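Student: sequence and predicted model, in that order:
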Amino acid sequence: MTRYGYFLACEEHGPRELVEQARMAEQAGFSALWISDHFHPWNSEQGQSPFVWSVIGALSEATSLPVETAVTCPTVRLHPAVTAQAAATSAVQLGGRFRLGVGSGEALNEHIHGDRWPPAPIRLEMLEEAVQVMRLLFSGDEISHHGKHYTVENAQLYTVPDEPVPIDVSGFGPTATELAGRIGDGYITMAPSADSVARFRRAGGTTKPVQGGLKACWGPDREEAIRTAHRLWATEQLPGELNQVLPSPSHFEQATTQVPLEKVAENVPCGDDVDTHLKAITAYVDAGFDTVYVNQIGQDQRGFFDFYRAKVLPQLPD
C-alpha cells in the first residue's frame, strides 16, 4: 500500500504554524509527516527557519502521526553524536513513531561555523561514518569511536527508544542513491524516478521503504499559484549542484532570477485542477514509492487541506 504524508516546510513557517499544519494534516487524512531541517531558508521570501528538534517535541503532543526529518545533515553543523541524542529523544517522545532522514547537506546550512565545505565524495564519506556513529549510540551502550572524520569518547545515550531509530538516507545522484541502498534503512528522494528506485533496490535496498516528496501550490487562480510557487520555491528548479554549494539565501535569490515562470509551471502542480494534483502524485506511485509527501507552498494551508481531504486523497491509489 502507498501512504500519503504531509511535508512541513520549516523554511516557510514558524513553529506554531507548523504544529497547526500537522493537526490539519491529520484531520485531512494524511498518514505521516515529514519536516525539513534547515539553519537558513533558501531565500528571504520564505522567511523562517525554526530549530527542528524543538518543533518535533511539540508535534509529539499535537498529533498521533509518525514524524521524520527530511532531511537532517549530521556531519558538519551538528556532530553525529549530538544528532543521535536529538533523534533518540524524539523517538522516545513520539513513542517509536520517529524516523531520522539524513543527507549529505548543503553549504547553505552547514558552513556557518566557518568550516570548509568539502566536495561531494568527502561529504558522502562523512555521512557514512556519521551513520555508523549514530547506530552505535542508539544501542544505549557506552561507545568510543576514532574514525577518519569523527571522534567520540565515552559517550552513552541514557534516553533511548526500545528499538534503534531507523535511519533513511537521501540520495539524488547515482552515488548517493547506491549509498542509501547500502547503509540506509530506507531511501528518500524528491523526484518520481523509477530508475533511482531500481538503483536503490539493486544496491541493497531490496525490501526497504522508498519515500518521495513533492511541492504543490493549491489555489483557485492557477496563474497566481504559479507566481507564488516561483517566488518561494524557484530554488527547486536550479540545475546541477547549485543547491549543494551556494552558501547564502542571497546567492539563491541571484541564481533563481534565471528560472523562468514556465519551468515552475511545468514541474509544480499549481491551481485547483484535481487531475493535475493526482497526476503529480501518482507518478511517484507508478515509480514504486511506498510513501509520498506533499507540501503546500504559500499561506493558504486551510484551503489546501480542505481540497485534498475532499477531492484528492479519496482518489489516490492505495
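Tutor: Perfect, thanks for sending it.

Student: when you work out contacts or count neighbours from here on, use the C-alpha atoms and nothing else.
Tutor: Fine.

Student: all helices for the stretch 1-150 of the chain, in order.
Tutor: Counting by DSSP state H, counting those that start in this stretch, residue ranges of the helices within the stretch 1-150 of the chain are 15-28, 52-62, 80-93, 107-110, 120-138.

Student: and the closest residue in space to residue 270 that isn't next to it in sequence, how many residues sit next to it?
Tutor: Among residues not flanking residue 270 along the chain, residue 217 sits closest, at 4.7 Å (C-alpha to C-alpha, 6 or more residues apart in numbering). In terms of burial, residue 217 registers 28 neighbours under the definition other C-alpha atoms under 10 Å.

Student: next, the one to line up against it:
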Amino acid sequence: MLKLGWKAGPEQYQPNELLDYVVAAENAGFESVDVSDHFHPWSEQGHACFTWSWLGAAAVKTKSIELGPGVTCPILRYHPSIIAQASATIDNFAPGRTYLAVGTGEALNEYSAAGMWPGYDERQSMMLEAMQLIRALWSGAEVTFDGIYYSTQKARLYTPPLSKLPIYVSSLVPESAAFAGRYGDGLITVANDPNTLKQIVKNFEEGALDMGKDPSTMPRLLEVSVAYTDDFDSAARCFKEYWAGAMVPAMFNERLYTPAQSAKNGSVIGNDILRQKLCISGDPEAHVKFVQQFIDMGFTHLYFHSAGPDQRDFIVGYGRDVLPKIRQQQAQTVTA
C-alpha cells in the first residue's frame, strides 16, 4: 500500500509556480500530492490561493498523480454541499485519483473568514454531520437533509463523482484519532514524536474496530518535513520564514491567530527543534532511515514537505535519489 507523495504548500508559493511543481513532482516519480487549504498563510510573507481552484488546474495538468486537500475544513468557511460539489468536480477531471481529507480547522482560517469559532467538541460534531451529508450527495441522489448544523432541500449533484471517493480524517493528537477510525476511510496526520504517533495509530485502529472495520486495509497518511541538502542554515531559514507557526499547535485554537501572530509564535522555534522534527541532509540513506521509522509505525502514504530553499531541485533530487531507495528497501522487506 506504500505511496510516496509530495506536499504542495500554497502558503509559500504563488499558484502558477505551485502548478509547475506538481507537474515536476509527477515526472519525478511522486505518486500523490496533498495541498493545504488555507484562507491565511502561516506568515505575512506567504500566499494563500483558493485550493479547490488550484486542484482543478492540477488535475488537468497531470495524468497519474493522486490529488487531494491536506486538509480541508468542511464546516465553517464552507457548507458541506460545496465541498461535495468541489471534490466531485475534481474527480471528473481526475477519476480514480482523487481523495478528500477533512479536519476541524484552525482559527487562523475559519475565524478570520467566517467570524465563527465554536469549541472543539462542537466542531467535531459538525464535521461528522458534514461527512454524512457529503457522502449522501456524492451518491447523485436527491438529498433533503435536516441536521443539527446543516440542511438541504432536494439538493442533488448533477455532476457526481465518477469514482468512489475516500474521506481521510485528520488527527493531530491521540484524543481525536479514534474518531478518525470510526468515521473516516483513513487517517491523515503530521510527523510528531514517535510515542504520540504510535498512540494516534493505536487509537485510530481501535476506533475502526469499534465500527467493525479492518484497520489494516485503511490508509494512514503522514506529512513528513524534510530538506534534501547539507545546507542546514538555508533550509532552517525557509521553514522558519514560512512554516514555523504551524509547529506551535497549541495556538491553533486562538481566535486572534493571524499570520503575524503565527510568525511571532513560530519565531521561538529553535534549530534544536527543527533537528528533532525534520530530516535535513544531503545523504539519501539518512532520509531512508528517517522515513523507515514511520513505515514501521504503519503509515502507508508519506507526503514529503520541503520548504526550500529550491523546491524544484528538491523534487527532482528526491525523486531521483531517495524515492527509489525507499521503494527498494520496502521491496526487500516484503520478500525477506
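Tutor: The structure has been received and is ready for your questions. Keep in mind that what you see is a predicted model, and the values were worked out from it rather than measured.

Student: would you turn the helices of the stretch 1-150 of the first structure into JSON lines with mean neighbour count?
Tutor: Converted to JSON lines, the helices of the stretch 1-150 of the first structure look like this (neighbours: other C-alpha atoms under 10 Å):
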{"stretch": "helix 15-28", "mean neighbour count": "19"}
{"stretch": "helix 52-62", "mean neighbour count": "17"}
{"stretch": "helix 80-93", "mean neighbour count": "23"}
{"stretch": "helix 107-110", "mean neighbour count": "22"}
{"stretch": "helix 120-138", "mean neighbour count": "20"}
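
Student: turn the ones you listed into JSON lines, columns for distance to residue 280 of the first structure.
Tutor: Shown next, in JSON lines, are those (distance: least, C-alpha to C-alpha, whole Å):
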{"stretch": "helix 15-28", "distance to residue 280 of the first structure": "19"}
{"stretch": "helix 52-62", "distance to residue 280 of the first structure": "28"}
{"stretch": "helix 80-93", "distance to residue 280 of the first structure": "31"}
{"stretch": "helix 107-110", "distance to residue 280 of the first structure": "28"}
{"stretch": "helix 120-138", "distance to residue 280 of the first structure": "30"}
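
Student: out of these, nearest to residue 254 of the first structure?
Tutor: Across the helices of the stretch 1-150 of the first structure, residue 254 of the first structure has its closest neighbour in helix 107-110 (14.0 Å, C-alpha to C-alpha).

Student: what about the closest one, how far off from the second structure?
Tutor: By mean C-alpha distance after the TM-score superposition for the first structure, the fitted helix 107-110 of the first structure averages 0.7 Å away from its aligned residues in the second structure.

Student: tell me what that helix is packed against?
Tutor: Using 3 or more C-alpha pairs under 8 Å, 6 or more residues apart in numbering; DSSP states H and E as the contact test, the elements touching helix 107-110 of the first structure are helix 242-245.

Student: what segments of the stretch 201-318 of the first structure are strands?
Tutor: Ranges of strands within the stretch 201-318 of the first structure are 210-216, 291-296, based on DSSP state E, counting those that start in this stretch.

Student: of those strands, which approaches residue 1 of the first structure most closely?
Tutor: For the strands of the stretch 201-318 of the first structure, proximity to residue 1 of the first structure was assessed by C-alpha to C-alpha; strand 291-296 is nearest, at 8.6 Å.

Student: give me the contact list for that closest one.
Tutor: Contacts made with strand 291-296 of the first structure from outside it, assessed by C-alpha atoms under 8 Å, 6 or more residues apart in numbering, are listed as 2-9, 33-34, 209-218, 281, 284-285, 304.

Student: repeat that with 6 Å
Tutor: Strand 291-296 of the first structure is touched from outside by 2-7, 211-217, with contacts defined as C-alpha atoms under 6 Å, 6 or more residues apart in numbering.
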